[in-house]
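build me a model from this:
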Amino acid sequence: MKEMAVNYSYFERSGYRVIRTHVSNIVSEVIKKPVCSTNNYGINGGFFASNNYTAPPTSGLSISYDGTTQNPGSNAGGTRNRGTFFTYLDNGVTKAGITRCTTIPNLKQQVGNLQFKTIIGGGSFHLTGSKEQFEAIHEEEQWSVHAGIPATRRAGLGFKNESNGVYAYLVTSTVWKTLYNLRDFFKDDLACNNAIFLDGDGSVQMQVYANGELIKADGTDPSPGRYVWNMVKLINKN
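This next block holds a predicted model:
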């Protein structure tokens, strides 16, 4: 029997699945396959280009940096200034931030040449501002993804400064939601400091061991799910 996880926790609330783990325990990994076809725990990552969802994507459209890969991509080929989640070491402690950027060099221009551990591109939720400010930024980021209706399945990644460190919240919806709904969940229910949205609709996937079983939420496409470019992975899944 598998023992209870000590490096993450899992819960379901308000139509969402949530993995909570310290930010030092997440990394973006390019997989080019369904999340549930890997041995990893985590959720789907950012946006990508694909001609066939049952075959590996042709390219990533959101930054996916794992701390070592020399060619981590960019946000929409470096043409879109979009919300990007990053973790970094500060005096031996892993912390997190979110900044809008086009490429990693552009990110460094804004926040400095930090000791980055992982960088994950997506879209801004701008939890620190008003709903109107979020709408304006969403427009600036030039998304075809509508913030409101029609609703669909959603995925996102947030962070929260807690008393014993900075924690990441990996979230997917179990029912159809708007981006407004997911933003409110990060802001009001989870009280995150900030968050980004990740790819949605049929790309939404999660795999995690919880409640005595391996949860394989493989999305709306036929099992084992849609081929995605990258995922947000738990480094230690015990």
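
make it CA atoms for all contacts and neighbour counts henceforth
Noted.

tell me the centre residue of the chain?
Leu157 (4.0 Å; CA atoms, centre = their mean).

ok, and the closest non-adjacent residue to that residue?
Distance criterion CA to CA, 6 or more residues apart in numbering; nearest residue to Leu157, sequence neighbours excluded, is Leu170 at 4.9 Å.

now Ala147
Ala147's closest residue in space is Leu179 (CA to CA, 6+ apart), at 4.8 Å.

hmm, the one you found is touching Arg154, no?
Yes. Counting by CA atoms under 8 Å, Leu179 does reach Arg154; the two are 7.4 Å apart.

now the longest helix along the chain: buried residues?
If you go by DSSP state H, the chain has its longest helix at helix 131-140. Under the neighbour-count criterion of 16 or more other CA atoms under 10 Å, helix 131-140 has 134-135, 137-138 buried.

do stretch 10-29 as well
Buried positions in stretch 10-29, judged by neighbour count with 16+ other CA under 10 Å: 10, 16-29.

for it, measure first residue to last.
End-to-end span of stretch 10-29 (CA to CA, to the nearest Å): 21 Å.

kindly report the same for stretch 35-45.
Chord length of stretch 35-45, first to last residue, is 9 Å (CA to CA).

next up, for comparison:
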Amino acid sequence: MAINYTYSTWKRIPAQLEPYHIIRTGASNVKPETILRPVHNTTYMGINGGFFAADEGYNRPPTASRSIAWAEEDENQTITVEGRTLSKNYLYNGTSANPLSRKTFFIYRNSSGVSTPAYMYASSANDVFGNYGKANVRMIVGGTDFNESSWGTSYNLPLKRTAVSFQGTSVYLMVIASATIPVLRSDIENMGLSPTNTVILDGSNSTQMNVEANGQWIQAPRLSDRYVFNMLRLRNAF
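Presented below is the predicted three-dimensional model:
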């Protein structure tokens, strides 16, 4: 059976200490998965997902999401980790009482039934459903954009970053150990990808990737034990 993803690294210059780690796969092979634990403590391949609330610190399951996390097959499903039970799907960027319009990545079935990646600014999953029809939407994950107003003081800080980008029906899941937001934008352009078709996910010490390559299990960019709400993962890895 053919492998349905590729793993690669990319550096802006040869002397760059740590590269970008990139998983490329088809749009039909990507979904958010609510995990309530570190990405590295799962058997899934993928990257950490959206923003979340950690009212009890980062060594316990998150108390709530703060970004949309919705997958069609997880409707009305729950997950329990270390005694905390939460819905797998979360419908808002921000909270239901204070939804925020943020750049949001989603995959829908086009008129030919092909899984197609896209983005829009959305406050809730219903914004996406209203534009594309709930029956056509496969998954949604909220993030944010490259605008300085979206980041405040962290805009120019070299932090770990996580992003999802798309080109045609290919989706790129990526993490980097250190980049400012302007550098991240420039690097994505230099990779041949489009910042317009890129959504930035939660970063800093939430940045985590799991992937198997050449018979080895890679945890990148550096091992983190931070609990996260959800991840973007491969539905199948073979």
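
for the two chains, what TM-score is obtained?
Superposed pair, TM-score by TM-score structural alignment, normalised by the length of the first structure: 0.83. Supporting alignment: 213 aligned residues with a CA RMSD of 2.0 Å.

rewinding a little: from Gly148 of the first structure, how far out is the residue nearest to Ala147 of the first structure?
According to CA to CA, Leu179 of the first structure and Gly148 of the first structure sit 6 Å apart.

is it true that Thr87 of the first structure touches Ser28?
No. Counting by CA under 8 Å, Thr87 of the first structure does not reach Ser28; the two are 10.6 Å apart.

now do the shared contacts for the two.
118-119 (CA atoms under 8 Å, 6 or more residues apart in numbering).

which residues touch Gln208 of the second structure?
Counting by CA under 8 Å, 6+ apart, Gln208 of the second structure makes contact with 39-40, 47-48, 162, 175, 219-224.

how about Ser165 of the second structure?
171-173, 193-195, 197-199.

kindly recompute the last result at 7 Å.
With contacts defined as CA atoms under 7 Å, 6 or more residues apart in numbering, the neighbours of Ser165 of the second structure are 171-173, 197-199.

how about Ser124 of the second structure?
Ser124 of the second structure makes contact with 68, 91-93, 99, according to CA under 7 Å, 6+ apart.

of these, which is the nearest to Ala125 of the second structure?
Leu91 (5.1 Å; CA to CA).

chain neighbours aside, what residue packs nearest to whichever residue in the first structure pairs up with that closest one?
For Leu91 of the second structure, the aligned residue in the first structure is Gly73 (criterion: TM-score structural alignment). Excluding the flanking residues, the one nearest Gly73 of the first structure by CA to CA, 6+ apart is Ile63, at 5.1 Å.

also Thr104 of the second structure?
Leaving aside its chain neighbours, Thr104 of the second structure sits nearest to Gly142 (4.3 Å; criterion: CA to CA, 6+ apart).

aligned partner of that neighbour in the first structure?
Matched by TM-score structural alignment, Gly142 of the second structure corresponds to Gly121 in the first structure.

check how far the host helix or strand of Leu182 of the first structure sits from its aligned residues in the second structure, on average.
Secondary structure assigned from DSSP states H and E places Leu182 of the first structure in helix 179-184. Helix 179-184 of the first structure, aligned to the second structure and superposed, deviates on average by 1.7 Å (mean CA distance after the TM-score superposition for the first structure).

where does that helix end up in the second structure?
Using TM-score structural alignment, helix 179-184 of the first structure lines up with residues 181-186 of the second structure.

list the buried residues of the matching stretch.
So stretch 181-186 of the second structure, judged by 16+ other CA under 10 Å, has buried residues 181, 184-185.

and stretch 35-48 of the first structure, by the same measure?
Buried positions in stretch 35-48 of the first structure, judged by neighbour count with 16+ other CA under 10 Å: 35-37, 40-48.

looking at those residues, which is nearest Ser203 of the first structure?
Closest to Ser203 of the first structure, out of all of the buried residues of stretch 35-48 of the first structure and judged by CA to CA, is Asn44, at 6.7 Å.

show me what that closest one aligns to in the second structure.
Asn44 of the first structure maps onto Asn48 of the second structure when the alignment is built from TM-score structural alignment.
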